[in-house]
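A.B. asks: what follows is a predicted structure for the sequence shown.
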Amino acid sequence: MTWPAMVWIGGAPGAGKSTIARDLARRADLPLHPVDLWTYAHLDRLPPLRPLAADLAEGPEYAAAAFVEISRLRLELVVADVHERGLGDVPALVEGPQLFPSMADSVAAAVWLLPDAEQTRRAREQRLARVHEPAGQAQLERLLARDAVLAELVRREAAERGRVLIEVPAEPDWPAITSAVEGALGALPRLEPGDALSRQRRYENLAACRQGRLWQADAGLEALPPYPFACECGTSGCAVTWSGTPDEYDVRREQGWLMAHRAC
């Protein structure tokens, strides 16, 4: 398969990659493609997978190897998903922990962010605190042990392939880290303001709605926590966001809220 234009931000939980990717995509008029937003969409296209708990029970090295194998299987699906967006020469900013330096041979620009262990712990604890998920709490230490193995793998692969790796300390200088990420990715073509930009932001928001609803059903959650949606006004450089649930997003769309920049 011919790869579409992509730039990557990979790394471990707590490194700030999702926040930096969202900010950069909106300021630079880039289509944003977080791999995690396609998790449930990919399940029907993958062979049956072992439960995460079963992999973790085998130890951190086994669980890390299983995560890498699933990530490699998903890579072809990520490429197909980006192709589907019809972006032409404008690269999708693809973000996620599933992206490893050894997979990036056809990617023009990429960067990996690795936090220290305490940053990763805080990130996972904060995510668990947003929803009542006893299974996640029970697996926390095993997940952190797996994360440590994956971080070392990323560090080694980046060094072997001469890829940019940014270490994120316990007290990050986020402006400096963001600037380093932008420097690593370089100047990039932009989406045209107006319909093209608006259409891609809507595509991303709908993907977030689909993923949220499927996660809610799978995890048996009574309600979803609010999460950010991008403004769909199509104005160049618009970084306005609105936090809400998928149901609230649907109501806002019907009212035209996310399509009118002046209302933001």
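C.D. replies: Structure's in. What do you need? Numbering: from 1, shown residues only.
A.B. asks: drop to CA atoms for contacts and neighbour counts, all remaining ones
C.D. replies: Fine.
A.B. asks: the residue nearest to residue 5 when sequence neighbours are not counted: neighbour count?
C.D. replies: What sits nearest to residue 5 in space, not counting adjacent residues and going by CA to CA, 6 or more residues apart in numbering, is residue 91, at 4.4 Å. Here the number of neighbours of residue 91 (other CA atoms under 10 Å) works out to 23.
A.B. asks: surely residue 91 meets residue 31?
C.D. replies: Yes - between residue 91 and residue 31 a contact is recorded at 7.2 Å, counting by CA atoms under 8 Å.
A.B. asks: OK, contacts around the residue nearest to residue 5?
C.D. replies: 4-7, 30-31, 188-189 (CA atoms under 8 Å, 6 or more residues apart in numbering).
A.B. asks: can you list these in CSV and add secondary structure, neighbour count and distance to residue 251?
C.D. replies: Below are the contacts of residue 91 laid out as CSV (DSSP: H, G, I helix; E, B strand; the rest coil; neighbours: other CA atoms under 10 Å; distance: CA to CA, whole Å):
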residue, secondary structure, neighbour count, distance to residue 251
4, coil, 22, 34
5, coil, 19, 34
6, strand, 22, 32
7, strand, 23, 33
30, coil, 26, 26
31, coil, 28, 24
188, coil, 15, 34
189, coil, 11, 33
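A.B. asks: residue 109: which of those residues is nearest?
C.D. replies: Proximity of the contacts of residue 91 to residue 109 (CA to CA) peaks at residue 7, which lies at 5.1 Å.
A.B. asks: give me every residue that touches that closest one.
C.D. replies: By CA under 8 Å, 6+ apart, the contact list for residue 7 reads 91-94, 107-110, 185.
A.B. asks: now list the buried members of the residues you listed.
C.D. replies: Buried by 16 or more other CA atoms under 10 Å: 91-94, 109-110, 185, out of the contacts of residue 7.
A.B. asks: of those, which is the nearest to residue 160?
C.D. replies: The closest of the buried ones among the contacts of residue 7, once distances to residue 160 are taken by CA to CA, is residue 110, at 14.4 Å.
A.B. asks: structure two is appended below for comparative analysis:
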Amino acid sequence: MGGRALAHVRWIGGGSAAGKSTTAARLAAENGLHLHRTDETMSAHARRCPPRRCPHLRAFAAMSMDERWVHRSPRTMPDTFHWYRGEAFDLVVEDLLDLPADRGVLVEGFRLLPHLVAPLLTGPERAVWLLPTPRFRRAALEARGDLWAIAGRTGDPPRALANLLERDRLFTDRLREQTRRHGLRAIEVDAPLDGQQLAAQVARSLGLRAPTG
């Protein structure tokens, strides 16, 4: 599928806790775009994806919390996490194709992997990836009360948290390398960058109006 079918779509991908959701909501409201959050479709896509197409998803679902986050190394996690491998990305595309094409769409989420999005673009200005530093990610998770949301459900929360943070760092590094390889746009997200400044940078990258105030 070429990019013309999704020429009305702009994409915001990136690492976890980078400000994707908040930034996308602000820009969609300012520019009259339909906002599509891929995080909200994960459960539905997990149900729709058959085992032969999503083997890592099925394996992950069968693990206990400790098997997922305590007993495996952080370097193993990005290679076996289904969304990081692009499983069910075709269902994201199907959802976007089902939306009316007479209105612009802004889609966001960590599932938007550069090498999968690149063939769907009509130009590099249609997509941007937000790459948070470990310092920014941890501060953002703490600020919204999510730092221990997953790790706290394991038998060894400190180790699980350390594994999760390292996994996310490795994933962000992977996104950085992929955007460079495909000539795509990326924004490094670190303190003291605030929400309004980030929205302005993303707006410039995507050719949108930046929200004021």
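C.D. replies: That came through fine. All values derive from a computational prediction rather than experimental measurement.
A.B. asks: strands - which of the contacts of residue 7 of the first structure land there?
C.D. replies: Here DSSP state E is the test, and those give 92-94, 109-110 as lying in strands.
A.B. asks: just the contacts of residue 91 of the first structure now: which is nearest residue 100 of the first structure?
C.D. replies: Taking CA to CA as the measure, residue 7 is the one of the contacts of residue 91 of the first structure closest to residue 100 of the first structure, at 12.5 Å.
A.B. asks: which secondary structure state does residue 105 of the first structure sit in?
C.D. replies: Using DSSP: H, G, I helix; E, B strand; the rest coil, the secondary structure recorded for residue 105 of the first structure is coil.
A.B. asks: coming back round to it: with distance to residue 158 of the first structure added, can I get the contacts of residue 7 of the first structure in a markdown table?
C.D. replies: Output for these, formatted as a markdown table (distance: CA to CA, whole Å):
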| residue | distance to residue 158 of the first structure |
| --- | --- |
| 91 | 21 |
| 92 | 21 |
| 93 | 19 |
| 94 | 17 |
| 107 | 13 |
| 108 | 14 |
| 109 | 13 |
| 110 | 10 |
| 185 | 15 |
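A.B. asks: average offset between the helix or strand where residue 176 of the first structure lies and the second structure?
C.D. replies: Residue 176 of the first structure belongs to helix 174-185 when assigned by DSSP states H and E. Superposed on the second structure, helix 174-185 of the first structure shows a mean distance to its aligned partners of 1.7 Å (mean CA distance after the TM-score superposition for the first structure).
A.B. asks: what residues does that helix touch?
C.D. replies: When contacts are taken as CA under 8 Å, 6+ apart, the neighbours of helix 174-185 of the first structure outside the stretch itself are 7, 20, 24, 109-111, 164, 166, 168.
A.B. asks: the helix or strand that it is followed by packs against which elements?
C.D. replies: Following helix 174-185 of the first structure in sequence order, the next helix or strand is helix 195-219 (DSSP H and E). For helix 195-219 of the first structure, the helices and strands in contact under the criterion 3 or more CA pairs under 8 Å, 6 or more residues apart in numbering; DSSP states H and E are helix 39-43, strand 227-230, helix 246-255.
A.B. asks: what residues of the second one count as buried?
C.D. replies: Which is strand 227-230 of the first structure. Buried residues in strand 227-230 of the first structure, counting neighbours by 16+ other CA under 10 Å, are found at 229-230.
A.B. asks: could you tell me where it falls in the second structure?
C.D. replies: Residues of the second structure offer no counterpart to strand 227-230 of the first structure, counting by TM-score structural alignment.
A.B. asks: what helices and strands are in contact with that strand?
C.D. replies: Counting by 3+ CA pairs under 8 Å, 6+ apart, the packing neighbours recorded for strand 227-230 of the first structure are helix 195-219, strand 241-244.
A.B. asks: can you tell me which of these is most buried?
C.D. replies: Among those, the stretch with the highest mean neighbour count (mean count of other CA atoms under 10 Å) is helix 195-219, at a mean of 17.
A.B. asks: and the aligned partner of residue 95 of the second structure in the first structure, how far is that from residue 100 of the first structure?
C.D. replies: Structural alignment (TM-score structural alignment) places residue 95 of the second structure against residue 81 in the first structure. Shown here: residue 81 of the first structure relative to residue 100 of the first structure, a distance of 18 Å by CA to CA, to the nearest Å.
A.B. asks: neighbour-wise, which of those two wins?
C.D. replies: residue 100 (24 against 17).
A.B. asks: give the contact list for the more buried one.
C.D. replies: With CA under 8 Å, 6+ apart, residue 100 of the first structure has these contacts: 10-11, 154, 157.
A.B. asks: which one (most neighbours) among those residues?
C.D. replies: Counting neighbours by other CA under 10 Å, residue 11 leads the contacts of residue 100 of the first structure with 30 neighbours.
A.B. asks: residues in contact with that residue?
C.D. replies: Under the criterion of CA under 8 Å, 6+ apart, the neighbours of residue 11 of the first structure are 17, 96-97, 99-100, 112-114, 151, 154.
A.B. asks: run the last query once more with 10 Å
C.D. replies: Under the criterion of CA atoms under 10 Å, 6 or more residues apart in numbering, the contact partners of residue 11 of the first structure comprise 17-18, 95-101, 111-115, 147, 150-151, 154-155, 165-167.
A.B. asks: please report the distance of it from residue 161 of the first structure.
C.D. replies: Taking CA to CA as the criterion, residue 11 of the first structure is separated from residue 161 of the first structure by 16 Å.
A.B. asks: next one: residue 20 of the first structure
C.D. replies: Using CA to CA, one gets 23 Å for the distance from residue 20 of the first structure to residue 161 of the first structure.
A.B. asks: looking at these two, which has the bigger crowd around it?
C.D. replies: A direct count of neighbours by other CA under 10 Å for residue 20 of the first structure and residue 161 places residue 20 higher, at 19 against 12.
A.B. asks: that one matches what in the second structure?
C.D. replies: Checking with TM-score structural alignment, residue 20 of the first structure has residue 23 as its match.
A.B. asks: host element of its match?
C.D. replies: Assessed by DSSP H and E, residue 23 of the second structure sits inside helix 20-31.
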